[in-house]
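Trainee: Predicted model and sequence follow; I will ask about them next.
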Amino acid sequence: MSVLQAAADLSFWSPIILFFIGVPGAFVSLIVFTTTKQCRHSPTVYYVVGQSLSDVAILLIVLLQSIPSTSMSTSSISCKLLVFFSQLTVASAMTFLCLSAFDRWACTSRSVTVRQLSSLHTARCIFPFPFIVWTLINIPYLIYCDVLPSISSCVFTNAVFARVSVYFLAPIFSTLLPLFVLMIFCMLTYRNIRLVTHSHIQQQQHSVRARSSTWEQQMTRMMIAQTVFSVLCTLPRSVFLIYTIATVDERAMRSYDQIVVELLIDQITLFIVSLNFASSFYIYFLSSARLRATITSLVRNLFTLKHNQVVPCSMPLSTHPFTATKQH
């Protein structure tokens, strides 16, 4: 198999695989985190719900782009909408992931002031902002993206915005900046947990245990696992984007073999970073015993309801003759 064929096969099959793996998991996350009473008391749940919604949208957009009849090159409308929503959903998903990491750092902090940043009221207020902010920022994609008839491809119609998007908006906001934020808050959260574990001040240990319920501890574990996995998935793509930007002036001098190899690396790193949007539920499931027990209980109750359905049945009624005697 040639390198070009391998890149083509990966670009065709990876969206299908990711869609059928990630979408069911995202829907299960939405059901579990929105219907379980203990989950709804955690501020992180709002960010998990926002990330799950964004993940479903991302996987659907990636799948539509791989289908010729719905790809970006079919019409001007599909070009504008798919580019716009792909930028919006990826940035929103990474923002919610960063907010989850921030919330876990605030929740595990020994500072009362910082801990107050982790609250249901704060999460409710912040929840709509990623969608609103990224919608406004990405409006230029609706204006400066269109299908070029001569090559039947979706391209930028404005050279200035093309450079801003390629060198700033797409790599910084969707990859490099979230990677930096995730790494910072992951290390800070781990440091908070270590300080609590090894502290010799019993009063502070008792206050931390009092405010950290079992479910909050499980949420912290899930978010740390998800953050570490996201960093590992995002890092290869970040390195490739930095290399692409640094060598943009050398493209004209590259040979055919170099272009094909870079195309394969592009598809591989794109597949790896896309795992970040298809794996959240499975990371949560593997890292939290409490979540596994909750899902098991929900499934058991579901099957119990199915087996305990009420069906009509006929019951024979036995009647005994009643005789009355007249008393004189």
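Mentor: Structure received. This structure is a prediction, so every number in the text was calculated from the model and none was measured.
Trainee: CA atoms for contacts and neighbours, from now on please.
Mentor: OK.
Trainee: how about the strands of the protein, start to end?
Mentor: 145-148, 153-156 (DSSP state E).
Trainee: For those, could you give me a markdown table that also reports distance to F185 and mean neighbour count?
Mentor: Listed next are these as a markdown table, based on distance: least, Cα to Cα, whole Å; neighbours: other Cα atoms under 10 Å:
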| stretch | distance to F185 | mean neighbour count |
| --- | --- | --- |
| strand 145-148 | 35 | 20 |
| strand 153-156 | 35 | 19 |
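Trainee: can you redo these as CSV with distance to S119?
Mentor: What follows is the strands of the chain, written out as CSV (distance: least, Cα to Cα, whole Å):
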stretch, distance to S119
strand 145-148, 40
strand 153-156, 42
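Trainee: Can you say which of those is nearest to V45?
Mentor: strand 145-148 (35.3 Å; Cα to Cα).
Trainee: What is that closest one packed up against?
Mentor: If you count contacts as 3 or more Cα pairs under 8 Å, 6 or more residues apart in numbering; DSSP states H and E, strand 145-148 packs onto helix 76-107, strand 153-156.
Trainee: Can you tell me which of these is most buried?
Mentor: Greatest average neighbour count among the helices and strands packed on strand 145-148 goes to helix 76-107 (a mean of 24), per mean count of other Cα atoms under 10 Å.
Trainee: what helices or strands is that helix leaning on?
Mentor: Checking 3+ Cα pairs under 8 Å, 6+ apart, helix 76-107 ends up next to helix 44-66, helix 112-115, helix 129-137, helix 139-144, strand 145-148, helix 177-198, helix 214-246.
Trainee: what distance separates stretch 16-30 from the centre of its chain?
Mentor: 10 Å (Cα atoms, centre = their mean, to the nearest Å).
Trainee: on that earlier part again, nearest to L275, of the helices and strands packed on strand 145-148?
Mentor: Using Cα to Cα, the nearest of the helices and strands packed on strand 145-148 to L275 is helix 76-107, at 12.4 Å.
Trainee: Second structure follows, compare the two:
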Amino acid sequence: MANDVKVCDEHACNKYDIICRLFNYFLYVTKVSAIYFPCLAAFDQYASTNRNALFRNRWHNMKVVRFAICGSILFWSILYLPVLIVGNTNNGCAITNYNVRIMLNYITVPLFFFVVPIFLIIFSLRGIVRNLRGLMHNNQQDRFEKHIRRMLIAQLVVLAVSGFPFALDSAYLEAAATLPKRTLGYNRIMPVSTTGGIQIVVPKLHSTKPA
């Protein structure tokens, strides 16, 4: 009877681990894909205002838009495959594989959730403003330039507010999880972070009492 219970528990744990891997995988892929849609839209606006007709016709068309959307989703799906394949989880759906955690918290999250999107938005904003200033100015074009600038600055602020705290939080929790255990006489529990909509659970650190 005990053996049956053990087998059942093992089967349930394996099933739960698969569900957690799928959850973490699709969470990262969908979130990072959603972050880059405003970046693609900003670049499309930059291409549409470019005075070079060859550049404008090459980059500002529906074929490029479809390719950029499908290509970015495919890229993120491949990049985060380690989360699905080797990203072992615990009973809190937290990733326990050390290499995968380092990849996420120190590389992909800070770089692709904050640095690259901010760079793309700033690049597109500067390009749009430069293109509009090169045209013959009138009141309507001035209003349009101000509207574009406000819109892209708003996108920049949203990306900074949502991406930077999440990147900083991920790196902090990963560093805190590797700190040596303290001799406190009780269990020390790290806080649960839900920054950016992704829940990161740091395992509880068990202390030891002095002999």
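Mentor: Looks like it came in fine. Just so we're clear, the structure is a prediction, and the values are computed from it rather than from any experiment.
Trainee: from the helices and strands packed on helix 76-107 of the first structure, which stretch is densest packed?
Mentor: helix 44-66 (a mean of 23).
Trainee: equivalent range in the second structure for that helix?
Mentor: Across the second structure, nothing matches helix 44-66 of the first structure (TM-score structural alignment).
Trainee: Format the helices and strands packed on strand 145-148 of the first structure as a markdown table; extra columns: distance to V299 of the first structure.
Mentor: Converted to a markdown table, these look like this (distance: least, Cα to Cα, whole Å):
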| stretch | distance to V299 of the first structure |
| --- | --- |
| helix 76-107 | 27 |
| strand 153-156 | 45 |
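Trainee: So for M187 of the first structure, which of those sits nearest?
Mentor: Closest approach to M187 of the first structure among those (Cα to Cα): helix 76-107, 9.0 Å.
Trainee: how far apart are the closest one and its match in the second structure?
Mentor: Compared with the second structure after fitting, helix 76-107 of the first structure has a mean deviation of 1.3 Å; criterion: mean Cα distance after the TM-score superposition for the first structure.
Trainee: counterpart of that helix in the second structure, which residues?
Mentor: Going by TM-score structural alignment: helix 76-107 of the first structure matches residues 17-48.
Trainee: ok, and what's touching stretch 21-28 of the second structure?
Mentor: Stretch 21-28 of the second structure is touched from outside by 80-81, 83-85, 87-89, 93, 198, with contacts defined as Cα atoms under 8 Å, 6 or more residues apart in numbering.
Trainee: cool, stretch 93-113 of the second structure as well?
Mentor: Stretch 93-113 of the second structure is contacted by residues 17, 20-21, 24, 32, 35, 82-83, 86-90, 163-164, 166-168, 170-171, 174, 200-202 when judged by Cα under 8 Å, 6+ apart.
Trainee: and stretch 109-124 of the second structure, which stretch of the first structure?
Mentor: Using TM-score structural alignment, stretch 109-124 of the second structure lines up with residues 170-185 of the first structure.
Trainee: Quick one: distance of that stretch to the chain centre.
Mentor: The answer for stretch 170-185 of the first structure is 15 Å, by Cα atoms, centre = their mean.
Trainee: Check stretch 36-54 of the second structure too.
Mentor: 22 Å.
Trainee: With stretch 68-86 of the second structure instead?
Mentor: In terms of Cα atoms, centre = their mean, the centre of stretch 68-86 of the second structure is found 12 Å from the chain centre.
Trainee: how about that stretch, which residues of the first structure does it hit?
Mentor: With TM-score structural alignment as the criterion, stretch 68-86 of the second structure aligns to 126-144.
Trainee: distance between the ends of that stretch?
Mentor: 30 Å (Cα to Cα, to the nearest Å).
Trainee: about what we covered before: do you know which of the helices and strands packed on strand 145-148 of the first structure lies nearest Q204 of the first structure?
Mentor: Closest to Q204 of the first structure of these is helix 76-107 (Cα to Cα; 14.2 Å).
Trainee: Would you mind getting the angle between that closest one and helix 129-137?
Mentor: With axes from the mean of the first three to the mean of the last three Cα atoms, to 10 degrees as the basis, helix 76-107 of the first structure and helix 129-137 are set at 140 degrees to each other.
Trainee: I'd say V129 of the second structure and E145 touch.
Mentor: Yes - using Cα atoms under 8 Å, V129 of the second structure is in contact with E145, at 6.7 Å.
Trainee: one step back: put together JSON lines for the helices and strands packed on helix 76-107 of the first structure, with distance to S100 of the first structure on each row.
Mentor: Below are these laid out as JSON lines (distance: least, Cα to Cα, whole Å):
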{"stretch": "helix 44-66", "distance to S100 of the first structure": "6"}
{"stretch": "helix 112-115", "distance to S100 of the first structure": "14"}
{"stretch": "helix 129-137", "distance to S100 of the first structure": "13"}
{"stretch": "helix 139-144", "distance to S100 of the first structure": "26"}
{"stretch": "strand 145-148", "distance to S100 of the first structure": "32"}
{"stretch": "helix 177-198", "distance to S100 of the first structure": "9"}
{"stretch": "helix 214-246", "distance to S100 of the first structure": "7"}
